[in-house]
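Colleague: have a look at this fold, sequence not included:
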């Protein structure tokens, strides 16, 4: 049984860690878009901790999406200004991925 299209309500961008050109023409670490996909995103849990005198919240999410060739934990997902690090990819069901992702909130989020 496949994913029903109505479940995929979030538009996410898959990004790869790629050197990008800065305003001076040099290359700096950055993220480049690979593809836009429809997915289902839901919050699973959260925690808050203090690091270097700054509070940082971390929220764990689940993502359901159609399979995407070459997707690894080296990629990240973005939605608007939010970014999600991929921590686990479950590809046991043909044609779909269930991902565990982490969103960092606060001053040290990147």
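Modeller: Alright, I've got the coordinates. Predicted, not measured: the structure shown is a model, and the values here were computed from it. Residues are numbered from 1 along each chain as shown.
Colleague: contacts and neighbour counts: CA atoms only from here.
Modeller: OK.
Colleague: does the spatially most central residue of the chain count as helix, strand or coil?
Modeller: Nearest to the mean C-alpha position of the chain, by CA atoms, centre = their mean, lies residue 77 at 2.5 Å. Using DSSP: H, G, I helix; E, B strand; the rest coil, the structure places residue 77 in strand.
Colleague: remind me, longest strand of the protein?
Modeller: Ranked by residue count under DSSP state E, the longest strand found in the chain is strand 27-51.
Colleague: next structured bit after that strand?
Modeller: Downstream of strand 27-51, the next assigned helix or strand under DSSP states H and E is strand 54-66.
Colleague: still on that earlier bit, let me know the angle separating the longest strand of the chain from strand 54-66.
Modeller: 120 degrees (axes from the mean of the first three to the mean of the last three CA atoms, to 10 degrees).
Colleague: try this one next to it:
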């Protein structure tokens, strides 16, 4: 497999990696409790924006590609946060299987 060139010098966004630790609400449900796992540097690139309709309500979705240095502890369902922006991790892959970088497809929350 060919090596993919990724310029780590373009990792200009400081991101907090967060994991959800659900907390019981004592009536059979749970509340989300996001805790910070690590601080990372990465590159955020917009990929697409779409608007679907749910009944008469438009549902907007913005996806991005975030490039990070390789880590084994990142999973789908975790999220990345940049200041007040939150990105839910949908998919993760190593572009050239070299263990150097990860490409994360994410959906921006709260848009």
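Modeller: Perfect, I can see it now. If you're wondering where the values come from, they're calculated on a predicted model, not measured in any experiment.
Colleague: how near is the aligned residue in the second structure for the residue nearest to the centre of the first structure to residue 66 of the second structure?
Modeller: Using TM-score structural alignment as the criterion, residue 77 of the first structure maps onto residue 80 of the second structure. Noted for residue 80 of the second structure: a distance of 9 Å to residue 66 of the second structure, by CA to CA, to the nearest Å.
Colleague: returning to that earlier point: which strands or helices does the longest strand of the first structure pack on?
Modeller: Strand 27-51 of the first structure is packed against strand 10-21, strand 54-66, with contacts defined by 3 or more CA pairs under 8 Å, 6 or more residues apart in numbering; DSSP states H and E.
Colleague: again, only using 10 Å
Modeller: strand 10-21, strand 54-66, strand 76-79, strand 96-106 (3 or more CA pairs under 10 Å, 6 or more residues apart in numbering; DSSP states H and E).
Colleague: rewinding a little: what residues do residue 80 and residue 66 of the second structure have in common as contacts?
Modeller: Counting by CA atoms under 10 Å, 6 or more residues apart in numbering, the residues touching both residue 80 of the second structure and residue 66 are 87, 89, 106.
Colleague: for residue 62 of the first structure, see how far away the aligned partner of the last one in the first structure is.
Modeller: Meaning residue 106 of the second structure. Counting by TM-score structural alignment, residue 106 of the second structure corresponds to residue 101 in the first structure. For residue 101 of the first structure, the distance to residue 62 of the first structure (CA to CA) stands at 6 Å.
Colleague: and if you look at residue 68 of the first structure?
Modeller: From residue 68 of the first structure over to residue 62 of the first structure (counting by CA to CA), the distance is 16 Å.
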